[in-house]
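# Sequence first, predicted coordinates after that:
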Amino acid sequence: MFKSQRPLVLIVDDNAENLTVLGELLQPLYQVRAANGGERALQLMQLDPCPDLVLLDVMMPDLDGYEVLRRLRADPATAEVPVIFVTALGATDDEERGLAHGAVDYITKPIRPQVLLARVAAHIELRRARVRLQDRNHDLEAEVSRRMQENERIRDISMHALARLAETRDNETGFHLLRTREYMRLLADELRRQRLFADELDAAAADLMVRSAPLHDIGKVGIPDRILHKEGRLDDEEWAIMKTHARLGADAIVQAERDAGSDAGMDYLRYAKQIAMSHHERWDGRGYPQGLAGEAIPLAARLMALADVFDALTCRRVYKEAWSLEAARELIVKERGQHFDPRVADAFLACYEDFCRVATQFRDEATDDRRS
């Protein structure tokens, strides 16, 4: 933003008499700097504050005005400063050449004081108006960015709160949501590093998939306590009911979209629906609830499938003890191309040490007796 001080004009001319005339004309209204050549003008342009406008002679012995202007335009610090050529060259071709080089105006000598003052004032005011508009746009962009970040935080907190509700009903403990989210992030980053799924796994999509991961078991809020909290293995009827949590979760998110009046849905809810519905599908088609196979399973759900299984294997359940990290790795290798997308399994193997780090860093201290 400009300060309230008088505008600063740089006058450039190799003729001392011309500098004196221009200086005396401008000083009652403006601050003035003077340069007697192109090289000196470029030096003065680097001083703070930067001039608001330059009156530039064309014919000078060291650097002519065209070269000075070219260098000013090439420097981001001076590229937007308006330059008016002031020259004895009065032919139409000379004026067109000056404007083509980026000058905002062209004044011929001998100078007519009122014409020069009027044009200087007009271009300074135009420059300042443009900068004020840029400042306002910058402030607006900053405010929009702040509000978007705030909305994203609210969204993430809301999603996490819903996920923790399901986690609480399922006797979840500690860091399950954090671990599975980080496993998703590791897989997505590794697949992007290998340039796999480039058409559907750019940085934005990967981020939304990871943010959506905590909602994978939201449907468990609809499972009866007698099944969700049963000690020991479920019988066939109970298992059939337990498997409905995938569809219940996706349906709940769809209904939430409808209640919010969203016609097209939002990207992060799209991935949340895919993950909730399909993270128990298998690559070989023997999963649930739809029996999808291969690439018919959404990519986000294929990542979540491996992340969730790894976490389930390496944590204690009411029906089993926790497996070692290496034993879990061996099972995933065995299930490559059966339970898991081979490329996702390979990504897991590539970042296995990072999986171990997350599992160790966020290990549950309390007894872990949730169901997968």
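That came in fine, so what should we check first? Numbers count the residues shown, from 1 in each chain.

# CA only for contacts and neighbour counts going forward, please
Fine.

# Surely residue 86 forms part of a helix?
No. Counting by DSSP: H, G, I helix; E, B strand; the rest coil, one finds residue 86 to be strand, located in no helix.

# That one touches residue 106, doesn't it?
Yes. Between residue 86 and residue 106 a contact is recorded at 6.2 Å, counting by C-alpha atoms under 8 Å.

# Compare neighbour counts for these two and give me the winner.
Taking neighbours as other C-alpha atoms under 10 Å, residue 86 and residue 106 compare with residue 86 leading, 25 against 21.

# what's the distance between residue 253 and residue 172?
21 Å (C-alpha to C-alpha, to the nearest Å).

# The structure to be compared is supplied as follows:
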Amino acid sequence: MYHSVSYTPTLLVIDDIPENLSLMYKLLKDDYKVKGANSGDKGLTIAANDKPDLILLDVMMPEMDGFEVCSYLKSNPSTKDIPVIFITAKNESIDERKGLELGAVDYITKPIVPEIVKARVKAHLSLKMASDLLKGENESLEKEVQKRTQESIEQIEELHAIQNIAFNAMISLAETRDNETGNHIRRTQFYIKLLAERLCQEPSYANQLDDNTINLLFKSAPLHDIGKIGIPDHILMKKGKLTEEEFEIMKTHTTIGFEALNRAEESNGKEMSFLRVGKEIAHSHHEKWDGSGYPQGLSGKDIPLSARLMAIVDVYDALISKRIYKPAFTHDEAIKMILDERGAHFDPTIVDAFMDIQQDIHSIALLYA
């Protein structure tokens, strides 16, 4: 499947307009095997027979539209695991949430921007590769490691390599839809690692933050906004402050991210311990200590520790970063704002730990500015 170095992924493009099929073929043919279908029926037949690695599916088609085609694909055991990316025109009124609920992984809007198409296709193919590797190999490898019957270095290294492939694929996907910079992701990784290492010195937190958990926090931090894959482009890329209605839609990135990671886990038929922290962070990093956050309104220690850590480092980095709707605050200004939210937005003990290492945090911010 993906084990051969010479393997070339196959893409299926389903679109009723010949010019669109030709455009996508020219754009992707150098990197992939590209098949085309000019109707939903033909697309379903090719998908069932050829099992492409990814499907690019036009939404607005006669007779059978993209939503119906996607529904058939996801109901067929032989095609249900093929990632589907919808393609739609910017001026079309499309229920994007409906497509994601049907099982699509992403939307691309017309007119096509070649760099965006290539980035999204590459990211989703990487994620599928990671999922296939995990499905086929992780369960048996992890079982062997847990039983300690054959605790070979090779097996442990292979397990870690597969997990890293999954993390990197998901991070790559998150970056293709994030409107922030890659440095934001890098900074928050180092912030959260430093903060966890300081917090584990506190007796009440020491048993929750061993070396493995801190490593998982470092790896999982970039997944905090992976749910933005499900937020429409006109909201995600808006050059200005969101309206109240748009913000309500933006808030759903927490549940979308959790559900996406949960589906990746469920497709393997068992709980994946290394995805636990990623799911917690994606779902709960906007919860607040006093219960006024979202999406569940959790409070206090009902909020997972990983999410409480992510909350403070994410806010700090947002404060010191320039946005269209706000200037960048200085480090000292950001520190004062965080202190003002001690016991309201943030866990008081974590705020105290953050204050202890604030100069180290500032150094990271400057290093990856």
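That came through, no problem. Here the structure is a predicted model, which means the values were calculated and not measured.

# Just give the nearest non-adjacent residue to the aligned residue in the second structure for residue 216 of the first structure, would you?
Here residue 216 of the first structure is matched to residue 224 in the second structure, going by TM-score structural alignment. Of all residues not flanking residue 224 of the second structure in the chain, residue 282 sits nearest, at 4.2 Å (C-alpha to C-alpha, 6 or more residues apart in numbering).

# Where does that neighbour sit, in terms of helix or strand?
Element membership for residue 282 of the second structure (DSSP states H and E) is helix 273-284.

# for that helix, packing partners?
helix 211-220, helix 253-266, helix 305-319 (3 or more C-alpha pairs under 8 Å, 6 or more residues apart in numbering; DSSP states H and E).

# how big's the offset between that helix and the first structure?
For helix 273-284 of the second structure, the mean deviation from the first structure after alignment is 0.9 Å (mean C-alpha distance after the TM-score superposition for the first structure).

# Find me the equivalent region of that helix in the first structure.
Mapping helix 273-284 of the second structure onto the first structure (TM-score structural alignment) gives residues 267-278.

# Return the distance of that stretch from the chain's centre.
A distance of 21 Å separates the centroid of the chain from that of stretch 267-278 of the first structure, by C-alpha atoms, centre = their mean, to the nearest Å.

# Next: stretch 333-346 of the second structure.
Averaging C-alpha positions (C-alpha atoms, centre = their mean) puts stretch 333-346 of the second structure 27 Å from its chain's average.

# which residues are contacting that stretch?
287-290, 292-293, 308, 311-312, 316, 319-320, 348, 351, 355, 358 (C-alpha atoms under 8 Å, 6 or more residues apart in numbering).

# Over in the first structure, find the residue span it aligns onto.
Using TM-score structural alignment, stretch 333-346 of the second structure pairs with 327-340 in the first structure.

# That stretch: which residues count as buried?
328, 329, 332, 333, 335, 336, 337, 338, 339, 340 (16 or more other C-alpha atoms under 10 Å).

# which ones among the residues you listed are found in helices?
328, 329, 332, 333 (DSSP state H).

# Tell me the spacing between the first one and residue 219 of the first structure.
By that I understand residue 328 of the first structure. Distance, residue 328 of the first structure to residue 219 of the first structure, by C-alpha to C-alpha: 26 Å.

# now the second one
Separation of residue 329 of the first structure from residue 219 of the first structure (C-alpha to C-alpha): 28 Å.

# nearest residue to the most centrally placed residue in the second structure other than its sequence neighbours?
In the second structure, the residue lying closest to the centroid (C-alpha atoms, centre = their mean) is residue 226, at 2.5 Å. Nearest residue to residue 226 of the second structure, sequence neighbours excluded (C-alpha to C-alpha, 6+ apart): residue 174, at 4.7 Å.

# Packing partners of the host helix or strand of residue 25 of the first structure?
Taking DSSP H and E as the criterion, residue 25 of the first structure maps to helix 16-26. In terms of contacts (3+ C-alpha pairs under 8 Å, 6+ apart), helix 16-26 of the first structure is packed against strand 8-12, strand 31-35.

# In the first structure, what range does stretch 68-83 of the second structure match?
Under TM-score structural alignment, there's no match for stretch 68-83 of the second structure.

# Residue 108 of the second structure contacts residue 84, correct?
No. The pair residue 108 of the second structure / residue 84 is not scored as a contact, 10.9 Å apart, by C-alpha under 8 Å.

# Neighbour count for those two, which is higher?
Legend: neighbour count by other C-alpha under 10 Å for residue 108 of the second structure and residue 84, higher for residue 84 (27 against 21).

# Go through the second structure and flag its longest helix.
helix 153-177.

# C-terminal to that one, which secondary structure element comes first?
That would be, after helix 153-177 of the second structure and using DSSP H and E, helix 182-199.

# whereabouts in the first structure does that next one align?
Counting by TM-score structural alignment, helix 182-199 of the second structure falls onto residues 174-191 of the first structure.

# buried ones in the matching stretch?
For stretch 174-191 of the first structure, burial by neighbour count (16+ other C-alpha under 10 Å) applies to 174, 176-191.

# Equivalent analysis for stretch 292-309 of the first structure, please.
Within stretch 292-309 of the first structure, the residues scored as buried using 16+ other C-alpha under 10 Å are 292-294, 297-309.

# Residues touching that stretch, excluding its own?
Residues contacting stretch 292-309 of the first structure (C-alpha under 8 Å, 6+ apart): 180-181, 183-184, 187-188, 209, 213, 216, 271, 274-286, 332, 340-341, 344-345, 372.

# Of those residues, keep whichever come out buried.
Applying 16+ other C-alpha under 10 Å to those flags 180-181, 183-184, 187-188, 209, 213, 216, 271, 274-285, 332, 340-341, 344-345 as buried.

# can you tell me which residues contact the alignment partner in the second structure of residue 314 of the first structure?
Under the alignment by TM-score structural alignment, residue 314 of the first structure pairs with residue 320 in the second structure. Taking C-alpha under 8 Å, 6+ apart, we find residue 320 of the second structure in contact with 328, 329, 330, 331, 334.
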